[in-house]
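Peer 1: Sequence first, predicted coordinates after that:
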Amino acid sequence: MSHPMPDYRIQGEFQTLLASIMNGIVGEAQAIDFYSRLIQMAPNERNRQAIQHALDDEKVHLELFSQLYTELSGQQPQYTFNPVQFQTYQEGLYKAYEGELEAYEEYRDVYLFTMDNRVRDVFLRAFTDEIEHAIRFSFLFFDQKL
């Protein structure tokens, strides 16, 4: 059963929402690129599996955000991103941890901003996964220091 999409244009929130979704798309694409490089530096299978788990989730998020953007705007998302730079595995883990926390906060805020259940569902999925990834990357980071 199809539910009508709230008219964000009347509410003055439409462009803000589209910008938030586009930020999610760019962030997820950047994370996919980042984790695809980070996993190559992982010292063992346990670390590779943890990074692969996050990488797989980010691919799902990118697809969900892209579908939502297209549904709301009627256009395919067009974007570029700056690759995350890191020199060592340890630095990469720390940047991954920080990035996941930042994404968690951004997605949580969008979730709280809108009352549209389809939008909320996508952002809820993303922000709960992001906090899980932050925990995983935190564990890997501190495990490397021991």
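Peer 2: Thanks, I have the structure now. Numbering: from 1, shown residues only.

Peer 1: CA atoms for contacts and neighbours, from now on please.
Peer 2: OK.

Peer 1: Tell me how far the residue nearest to the spatial centre of the chain lies from S66.
Peer 2: Centroid-nearest residue in the chain: E28, 4.3 Å away (criterion: Cα atoms, centre = their mean). To S66, E28 is 10 Å away according to Cα to Cα, to the nearest Å.

Peer 1: And Y8, by the same measure?
Peer 2: From Y8 to S66 the distance is 18 Å (Cα to Cα).

Peer 1: and the two? which has more neighbours close in?
Peer 2: S66 (21 against 16; other Cα atoms under 10 Å).

Peer 1: contacting residues for the more buried one?
Peer 2: 25, 76-77 (Cα atoms under 8 Å, 6 or more residues apart in numbering).

Peer 1: Included below, for side-by-side comparison, is a second structure:
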Amino acid sequence: MFLIPDISRSIIGEVHAYQFYQRLAELAPNEQNRQTILRIQRDEAKHYRWFTMIMSNLGGQQPQIPTGEVPMTFREGVRTAINHELEAAAFYQDVAYRATDRPIEMHFMHAMHDEQRHASLFQLMLSSL
């Protein structure tokens, strides 16, 4: 199916986000920020489960996951997270619009909305630093 490369990219992105947020949570300056990041991380794990299920249902192979980047400082990590979340939201919206299967479309739309919400949470976090 024509979406398999995009679903592979989505799976890799979610794994990278999960790992990135693990490190970012460790760098968090306070418990409130740490808990927010861990909630976002749980959403990324949920997206990973959705996308791997979709890939499996389509008969595609799970992708090899290359090593992703991790933040060195909290502020830099939050800025990077905002950019990644906005990029993911736009990408997921594009995939959803091209999907011909309603459940695939809906999973990508839900993920897009989550990513937009994550970007807003990180923007609030950045403004309080």
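Peer 2: Cool, the structure landed. Quick caveat: nothing in here was measured; it's all calculated off a predicted structure.

Peer 1: now what about the TM-score between them?
Peer 2: After superposition, the two chains reach a TM-score of 0.95 (TM-score structural alignment, normalised by the length of structure 2), with 129 aligned residues with a Cα RMSD of 1.1 Å.

Peer 1: re earlier: overlap between the contacts of S66 of structure 1 and structure 2?
Peer 2: Contacts conserved in structure 2 for these, using both residues aligned by TM-score structural alignment, their matches' Cα atoms under 8 Å: 25, 77.

Peer 1: can you put the contacts of S66 of structure 1 in CSV and add secondary structure?
Peer 2: What follows is these, written out as CSV (DSSP: H, G, I helix; E, B strand; the rest coil):
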residue, secondary structure
I25, helix
Q76, coil
P77, coil
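
Peer 1: Select only the buried ones of the contacts of S66 of structure 1 in ChimeraX?
Peer 2: Applying 16 or more other Cα atoms under 10 Å to these, the buried members can be selected in ChimeraX as follows:
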select :25,77
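
Peer 1: Please identify which of the contacts of S66 of structure 1 is nearest to E98 of structure 1.
Peer 2: Ranked by distance to E98 of structure 1 (Cα to Cα), the contacts of S66 of structure 1 are led by I25 at 17.7 Å.

Peer 1: mind checking how far that closest one is from T88 of structure 1?
Peer 2: The gap separating I25 of structure 1 from T88 of structure 1 is 26 Å, by Cα to Cα.

Peer 1: quick one: buried residues of the one helix or strand I21 of structure 1 maps to?
Peer 2: Counting by DSSP states H and E, the element that carries I21 of structure 1 is helix 14-38. Within helix 14-38 of structure 1, the residues that count as buried by 16+ other Cα under 10 Å are 14, 17-18, 20-35, 38.
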